[in-house]
Every structure is written in structure tokens, then in C-alpha cells.
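> when you get a sec, could you give me coordinates for this:
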Amino acid sequence: MMMLDFLRTVNVTRYISPLREGGSLPALVDADDDFKYVLKFRGAGHGVKALISEFLGGEIARMLGFKVPELVFIHLDEDFGRSEADEEIQDLLRASHGLNLGLHFLSGAITFDPVVTKVDEETASKIVWLDAFITNIDRTFRNTNMLIWKKELWLIDHGASFYFHHTWDNWEKTASSNFVYVKDHVLLPQASKMDEADTFCRSKLSEEKIHQLVDSIPDVWLNWEDLDATPDEIREVYKQFLTIRLNHSANFVNEAKTARNVLI
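This is a model prediction of the structure:
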């Protein structure tokens, strides 16, 4: 399948430094468009599946109107890694030649602190809806994965979404699940408008938009050694997963409401 032009493609020109906050060891890099990016490596952790989660989760968040750093497909030349002194980083660079994913670097951004910054109930409910929809288990008090930049809230790091694809078993069951992990969401205490959020978010998403997004996943990220399926067959599962999830949003909305009632 021909990849749609959903994101720009840039090339890494300079590796600046590792960002050691996460286990996947992302890095700050310069690209040939003269911008800095946080580079997520295909050779790290969960590999291309984490990049797919980051891509789908980030762009769905953008469809819902949230501020998300621009995502780009970012190419890493095979020359990178040869002169790196740190063996761990050298191995990571060598394993990531080719197409990776980058997030525009928000210089001066600070980590969202729920004690310092209060999010209104409408916004909180929409973010909880988003994370329940994409099954994102990683927006907790321990790791909020949100930034404050220029006095506005930005969503980052959706690589822990779509966890079903790490096993690929019973994905249909996960697609219609309640998403019990919503009980740990950092914004759940403020999410008192889940029904309104459901109406809004469902109005912003459609089967057509979902299909266009999934069709933009690069073929090179869909050649999985642990699964006997073609890229188009894998795309079809993502399309069905998201469509089923959207049609069964009442399941995770009710789960969020129940979990919030227990919490407060």
C-alpha cells in the first residue's frame, strides 16, 4: 500500500544527546529542516510497535483538538552510531537505521504537575476519554506524560497505547473492553463530564478518518517477525480495533465513571 502524506519526513543531521527519562532512551537530534526533535528509535524497547502507538495515539489526540508536538517520520542514516563512545547508544543507533519517529522539541517546556496546575473538568474528561479509547496505560501520577509549554497543556508520549499488539491474541476482546487501567489516570478526579466528552470525541472521529490514519503507517514498520501477516492485514486489524472501540465507547466511559466514583 502506498503511504499517505500524513506526516512530513525529515533526516537526522546531528545526534545531540540522549534523554534518559524513559527506558527506551529517546534522543534529542537536529534535522535537515533546522528544527530539533525528540527521536523515538525503532531499535529500542518494543521497537516499531511503540512507534505505531506513538503515531496513532498522537494523531488521534490531535484530531480531538489537543495540543501535541508535531510528529514527523525521521530518517536515520547508517553512518550514525559509528563514532558514538557509549556502547548502549551505539547499539541503539545501529539498530535504528531507516525510518523512525520524531516529536518536535518544545524548548523550555516543564513537566505537568497535577498539584501545581489544575485542568478543567471538560478538558480532563476528554483526555481520559482519549486514553481509554487508545488504551494508553501511561498517563498516571507517576508519569503524567503532559507538558506545560507557553502556558498551555501539551500531550506527549503515547507509546504505551494499543498494548494488545504486543501479543496480538484476543484483540477483539480488548477492542470492546472497559479499560480497567483508567482507575490510575492522573486526571480521573477532575473527569466529571465523561458523557459530554464521549459525545464530543465521537463527533470528531469517523471510520474514514481512522482508515486514513492507519493507512499512513509505513510498510517498513509492519514487517513483524513475530506475526505471519502482511502489512495490509496488520493495518486491517488496527482499523477494526479502533472502529470497534469507537462503537463500544460506552463500555470505557462507564468504567471511568465508576472508577471516579470509587476514587472520590
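> only C-alpha atoms from now on, for both contacts and neighbour counts.
Noted.
> against which helices or strands is the longest strand along the chain packed?
Longest strand in the chain, counting residues (DSSP state E): strand 9-18. Under the contact criterion of 3 or more C-alpha pairs under 8 Å, 6 or more residues apart in numbering; DSSP states H and E, strand 9-18 touches strand 27-31, strand 71-76.
> so for the residue sitting furthest away from the middle of the chain, what's the nearest residue that isn't a sequence neighbour?
Here the chain reaches farthest from its C-alpha mean at residue 83, the gap being 30.9 Å by C-alpha atoms, centre = their mean. Using C-alpha to C-alpha, 6 or more residues apart in numbering and skipping the chain neighbours, the partner closest in space to residue 83 is residue 90 (7.9 Å).
> can you classify the one you found by secondary structure?
Following DSSP: H, G, I helix; E, B strand; the rest coil, residue 90 is assigned to helix.
> with the one 10 residues further on instead?
When the structure is split into helix, strand and coil by three-state DSSP, residue 100 lands in strand.
> how close does the closest residue to residue 7 other than its chain neighbours sit to residue 253?
Nearest residue to residue 7 in three dimensions, chain neighbours excluded: residue 72, at 5.4 Å (C-alpha to C-alpha, 6+ apart). Using C-alpha to C-alpha, to the nearest Å, residue 72 is found at 31 Å from residue 253.
> over to residue 135?
Per C-alpha to C-alpha, residue 135 is found 12 Å from residue 253.
> and for comparison, fold this next one:
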Amino acid sequence: MPADTPALRTVDVTRYVTPLREGGSLPALVEADDGFLYVLKFRGAGQGPKALIAELIVGELARVLGLRVPELVFVNLHEAFGRTEPDEEIQDLLRASEGLNLALHYLSGAITFDPLVTAVDARLASRVVWLDALTLNVDRTARNTNMLMWHKELWLIDHGAALYAHHTGPGWAGKARPFPQIKDHVLLPRATELPQVDAELRPRLTPAVIEGIVALVPEAWLLEPDQSPAEQRAAYVQFLTARVAASDTFTAEADHARQALV
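Below is the predicted model:
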């Protein structure tokens, strides 16, 4: 694993604080044995472990690219947490998520990014759009920005809907994929420096860096029945290295979409 790709910490849930009823995945605010609060993403929710894989890989790619993402940690959820929860839906979710899950450090006092209130400079907007074009992130729209303002800085959250190609069945990693959904990106109108950002960011995502990030994915989340965990990791590496190698294509696609808006 590359030196600049640190291993994630692992914590144990000590207190289930409250569900966060946003979207269909029912994340929860929890307290862990290190004394910090986390937004816990459950392996038993929605799209299952693949959403956690996307959350982990894209979050750590963003970090390598110098974008702000709350610390990601692995979280052990023990069987006892499903016993006393009165809400049957949440109880089922807790039981289905026993074992290793993923969480983001809770940014207390953060507010949802509103493009009508906060202007993002062109370079930062271009970097976020470039990341989301690289990873096929369909979930950064004006309706659901998945960004927070915390201490006057922009923070990226909720990447579980990215890498959606991994839901499409065998051979997904070897297919070239256009990304027309980039036209709906909330920061696209501000992303006027995409070619410059492409030249800046592409060299940071070397094959070694990508392999190191993908290696963080726990074997317990790699559940394809006809592929070994090593083969599944190799698919993510193949997909991402190919996307980076062809970054001029998705950069041009995003830039054309931006120009069509003006």
C-alpha cells in the first residue's frame, strides 16, 4: 500500500444516538469507543456493501486529490444493538448490518451547501466536477448537493451512489462509459478550469495510489459469487486506471456540458 494511503481506523459503536432519515439508506448518528460521533452507513441498507465500497473508494480518492472529506472509519456493529430498538425497520437494518460497516466523522454544526448562498471558486468547482466525472457520481445535484459548509470550507460527503457501473453485472469494469449525467452537477456552471484541473489531478492518481485505495476495501464487502475478492478488487483498479488514463475524454464531456448551460 502506498505510503500516502493510510489505513483506516476501526472503532466500535458504543451508543446509537439517532437515525438520520435522509434518503432510503437510513444512516445513523452514533457514538464510538473513541468518544467521537460518526454518521454510520450500514452494510445492510439500500444497495448493500457496494454503496460502502463506493463511499470508501471515492472518499479516499477525493482525499488524495486534496479535497476535504470527513475522516472515514470502519465501524464494528455488535449484535446487541438490534435487540432494544423499538422501530422495526431500524431493528431489521441493525441486524442486517452486524459486523463491519463504514462511517464518516460527524461535522458538528455543519450546514448543507447551498449554491445560492455560497459561491465556490472556479478551481475548486472544477476539481469537484472532475472527481465526480471520474467516478460516475450521479448524486451531486442542486436537489441533493451532498456537500457541507463547515468552518467556511467545502466538505464532500455521501459517495455511495458513485461507481454505479459496479451494479451492472459481470464485465462492468472493462466497458467505456460516457457520463451525460454530469450536466446536472450543481457546481458545473462554476467549473471553468476543467482542462487545467485535469492536467493537475491526473498525475496524482497513479496505478499504485489506486491499488492502495482499493486494497482498503474489506473482504467481507466483496460478495460477488463468481469472483474472488482479489478479482473484484482488480476490477475496481482496472476501471479507475482506465478512467484516469482517458481523463481527457470525460473532462471534455463535462466542459461541453458546461458550455451548453451558458
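> now the TM-score, please.
Aligned and superposed, the two chains score 0.96 in TM-score terms (TM-score structural alignment, normalised by the length of structure 2); 258 aligned residues with a C-alpha RMSD of 1.2 Å.
> before we move on, back to that, can you name the residues that contact the residue nearest to residue 83 of structure 1?
Going by C-alpha atoms under 8 Å, 6 or more residues apart in numbering, residue 90 of structure 1 touches 81-84.
> mind checking the SS state of residue 38 of structure 2?
Three-state assignment for residue 38 of structure 2 (three-state DSSP): strand.
> oh, that last question was meant for residue 181 of structure 1, not what I typed.
Of the three states, residue 181 of structure 1 takes helix under three-state DSSP.
> same check, this time on residue 51 of structure 2
Put simply, residue 51 of structure 2 is helix when judged by three-state DSSP.
> once you drop chain neighbours, what's closest to it?
Distances taken as C-alpha to C-alpha, 6+ apart place residue 160 nearest to residue 51 of structure 2, at 4.3 Å, with adjacent residues excluded.
> returning to that earlier point: isn't the residue nearest to residue 7 of structure 1 right next to residue 12, touching?
No. Assessed by C-alpha atoms under 8 Å, residue 72 of structure 1 is found out of contact with residue 12, at 11.3 Å.
> before we move on, back to that, corresponding residue for the residue nearest to residue 83 of structure 1 in structure 2?
Alignment note (TM-score structural alignment): residue 90 of structure 1 maps to residue 91 of structure 2.
> residue 120 of structure 2 - nearest residue in space that isn't next to it in sequence?
Leaving aside its chain neighbours, residue 120 of structure 2 sits nearest to residue 190 (7.2 Å; criterion: C-alpha to C-alpha, 6+ apart).
> contacts only, for the one you found.
Applying C-alpha under 8 Å, 6+ apart to residue 190 of structure 2 gives the contacts 120-122, 125-126.
> end-to-end on stretch 25-33 of structure 2?
Start-to-end span of stretch 25-33 of structure 2 (C-alpha to C-alpha) is 24 Å.
> show me what counts as buried in that stretch.
Within stretch 25-33 of structure 2, the residues that count as buried by 16 or more other C-alpha atoms under 10 Å are 25-32.
> now do stretch 108-117 of structure 2
If you call a residue buried by 16+ other C-alpha under 10 Å, then stretch 108-117 of structure 2 has these buried ones: 110, 113-114.
> count of neighbours near residue 154 of structure 1?
Neighbour count for residue 154 of structure 1, taken as other C-alpha atoms under 10 Å: 19.
> ok, residue 188 of structure 2 touching residue 128?
No. In this structure, residue 188 of structure 2 is not within contact of residue 128 by C-alpha under 8 Å, at 9.0 Å.
> what about the helices in the stretch 151-264 of structure 1?
171-175, 194-204, 207-215, 231-247, 249-263 (DSSP state H, counting those that start in this stretch).
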